[in-house]
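K.L.:
Fold the stuff below for me.
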Amino acid sequence: MNPASTGEIDALILAGSPVAIGVSGGKDSQAAALATIAYLDTMGHTGPRVLIHADLGEVEWNDSFPVCEALAAHLKIELIAVRRKAGGLMERWESRWQSSATRYAELSTVTLVPCWSTPGMRFCTSELKTHPITAELKRRFKRQTVINVTGVRRAESSARAKSTIASEDKGGQLWHWRPIADWSVAEVFDAIDASGLAAHPAYRDFGMSRVSCRFCIMSNLADMTAAAAQPESHDLYRRMVALEACSSFAFQGTRWLGDLAPHLLDASGRAALAHGKSVAAARVQAEKRITMPMLYVKGWPVRMLTDDEADTLAGVRREVSGLLGLASGCLDRESIHARYADLLASKPTEKDHF
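P.N.:
The predicted model follows:
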């Protein structure tokens, strides 16, 4: 199966533009790298070529980076590793919870914000992968147009089904190329096997259908169960369940990671999880009393609350703060009115954006 290309990408290749191939250790990026390098050779590409890997920290499989290293050695090109300066994804989830609790305590948000990434809010991808990779490529290849290759396939999801073969970013310095967008899973594995390289062991040894984080917000139950069966994931599992318990937010919406393999938890871990789930149920019930007009829009209140609304919000805040042990302010009508007034007075206007 040949890689797909476009006239714009071919022109950049012939002009010797740098080519950076994002590799995670997963099958699609591995196959995309193999197909891309072969295509570049055929086209007579003379520019620099690199593989680039975003290190996600503890959530990453032990074999992910070694698979990338083996690929780089096979292709005889440089492998760059980038990472978020403030820590890996697990640290991001934990710090997000601390930030959410602080913001709630000071009434900078009306309801608690989940600590986990979600399918609709994938900061795990934007902050841990896209931003570090983009920043490094722009730093390394200043004033050059870079071809950024990814292993996106249209068959992976309804969202990715809309992917184009190539697209230019807003700044114009990067062209995103998806050379295996129309490949099937079988074609991906055929390309890897034909190269003589081994695919990530999570596929054929662990029995997983996809490889990203050990426990991914996008994973199905079968993959989550397979991940939990691997000894290397047990410490991470316990750390993630501890965050579920203290935050009262399940890892996948209503699916608790702690229910997946409770035998991996000790008695205190199981007790903490049970308490966290009871807190979650009580928190959800309490927050149902908050109406839409009481919520902030883009981080700001839209109007002052009525006295009844302020009383309702005060009651909810006292209940939720007590459930989670938060030292919150603004627990009565007067302090809530004062907080809303302060926020409305400092709310940016349209003029502030010009």
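K.L.:
Please count neighbours and contacts with C-alpha atoms only from this point.
P.N.:
OK.
K.L.:
Which parts of this structure are helices?
P.N.:
7-14, 27-43, 64-75, 89-105, 123-125, 131-140, 185-195, 201-204, 221-228, 234-247, 267-287, 307-324, 333-346 (DSSP state H).
K.L.:
before we go on, could you also do this sequence so I can check it against the first one:
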Amino acid sequence: MPTVAVTQQIEQLIAQDAPVAIGVSGGKDSQAAALATFAYLDRKGHCGARILIHADLGSVEWKDSLQTCEILADHLGAQLIVVRRKAGGLMDRWESRWASSVERYQALSTVTLVPCWSTPAMRFCTSELKTHVITAELKRRFPGQTIVNVTGVRRAESAARSTATVADASTDGRFWSWRPLADWSEAEVFAEIHGSGLDPHPAYRVFGMSRVSCCFCIMSNVADLTAASAQPEAHETYRRMVKLECASSFAFQGSRWLGDVAPHLLGDDDRAALARAKDIAQARVAAEKRITKAMLYVKGWPTRMLTDGEADILADVRCEVSRLLGLTSHHLDRASIHQRYADLIAERDGKRIAA
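P.N.:
Below is the predicted model:
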């Protein structure tokens, strides 16, 4: 089997019997990481706590994901901890993000509408629903200890991960993130799983998917989205996500509409709503192109007052976007926009003085 990647700092922590927590999603990489890490810890005589931890994302999860993690935990004789975001799963987060975007836009707390979906560059689906809840649970479970947090990240997965380090410490030094499979290939990952006598997630061998995460992931290619839509258990989630595309006029993957993946799963009304959403999106984007960078907020605040001409442009754009999406927006004329910018600048300056 391939070599487990390790650093001197990780070896020292293992020798000190530091607690080791392995994040498992049900996907192949975390499954193989858990198997390889446990074997390595056994060889090193590690006697500290070892746990598997799974962040449940709610309705967007495959039903087999948790079961795959449970079978893995039984195989390793390890405790499986399941954590969840208290405010709801990922679908709830996307929907609440859209509601917040509408509220902020109507109050001119943001100049343009904020998309509801997470993106490859802004993966709050990972940071908020996985990293944050897992970190909080580990701090509670192992107070005052330095924790080794294992993930199945591999450099061969993507260009973004090609420069991943084997291990690094958090700012406060409480956590060491360890990536033991950093240099493994996909074939080596599946070999590790099959060599253990376990099966990988059914999504690989039954559904025909190349990766396992959410049923419909922001990182998925068309083939995986299509394969996911063929599974009856994903149909309700699919329709709910398409409804959010229609309500928001933001496609799930930038310019790729999830509603186009399996339109046969939608009713006539939903297909009509999707067509309208695409028209609205095109008109919204065209309108917002008139807004210059200088008119935008930076970190939630205006950088300066607008000129009369800029205020007139913003008023026209806000009227158009509000009409398109049926929003009840305020500050739709030059005078009220000037006043809103002035109030925000005063509030910003007040906060800076107080700080």
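K.L.:
sorry, back to before: and of the helices of structure 1, who's closest to residue 167 of structure 1?
P.N.:
helix 7-14 (9.2 Å; C-alpha to C-alpha).
K.L.:
tell me how far the closest one is from the chain's mean position?
P.N.:
Relative to its parent chain, helix 7-14 of structure 1 has a centroid offset of 31 Å by C-alpha atoms, centre = their mean, to the nearest Å.
K.L.:
That helix - contacts with which helices or strands?
P.N.:
helix 27-43 (3 or more C-alpha pairs under 8 Å, 6 or more residues apart in numbering; DSSP states H and E).
K.L.:
So what touches the helix it packs on?
P.N.:
2-3, 13-14, 21-24, 51, 68, 71, 75, 149-153, 178-180, 188-189, 191-192, 195, 199-200, 211 (C-alpha atoms under 8 Å, 6 or more residues apart in numbering).
K.L.:
Equivalent analysis for stretch 157-166 of structure 1, please.
P.N.:
4-6, 9, 152-155, 175-179, 181.
K.L.:
about what we covered before: want to try a markdown table for the helices of structure 1, with distance to residue 163 of structure 1 and mean neighbour count as columns?
P.N.:
Conversion of those to a markdown table gives the following (distance: least, C-alpha to C-alpha, whole Å; neighbours: other C-alpha atoms under 10 Å):
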| stretch | distance to residue 163 of structure 1 | mean neighbour count |
| --- | --- | --- |
| helix 7-14 | 15 | 15 |
| helix 27-43 | 15 | 21 |
| helix 64-75 | 25 | 19 |
| helix 89-105 | 26 | 19 |
| helix 123-125 | 17 | 17 |
| helix 131-140 | 19 | 16 |
| helix 185-195 | 17 | 15 |
| helix 201-204 | 25 | 16 |
| helix 221-228 | 25 | 18 |
| helix 234-247 | 32 | 20 |
| helix 267-287 | 37 | 17 |
| helix 307-324 | 42 | 19 |
| helix 333-346 | 41 | 16 |
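K.L.:
Any idea which of these gets closest to residue 294 of structure 1?
P.N.:
Per C-alpha to C-alpha, nearest to residue 294 of structure 1 of the helices of structure 1: helix 307-324, 7.3 Å.
K.L.:
for the closest one, packing partners?
P.N.:
Other elements packing on helix 307-324 of structure 1 under the criterion 3+ C-alpha pairs under 8 Å, 6+ apart are helix 267-287, helix 333-346.
K.L.:
Tell me how far that helix lies from the chain's centre.
P.N.:
Put simply, helix 307-324 of structure 1 sits 32 Å off its chain's centre (C-alpha atoms, centre = their mean).
K.L.:
cool, stretch 194-209 of structure 1 as well?
P.N.:
Counting by C-alpha atoms, centre = their mean, stretch 194-209 of structure 1 comes out at 23 Å from the chain centroid.
K.L.:
and the end-to-end length of that stretch?
P.N.:
In stretch 194-209 of structure 1, first residue to last residue: 20 Å (C-alpha to C-alpha, to the nearest Å).
K.L.:
Need the residues that contact it.
P.N.:
25-27, 30, 34, 63-64, 67, 70-71, 189, 192-193, 210-211, 222-223, 226-227, 230.
K.L.:
Ok, stretch 215-233 of structure 1 next?
P.N.:
Here stretch 215-233 of structure 1 has contacts from 59, 61-62, 117-119, 206-210, 214, 234, 237, 251-252, 260-261, using C-alpha under 8 Å, 6+ apart.
K.L.:
same deal with stretch 168-179 of structure 1?
P.N.:
Against stretch 168-179 of structure 1 from outside (C-alpha under 8 Å, 6+ apart): 3-5, 9, 32, 35-36, 138, 143-153, 164-167.
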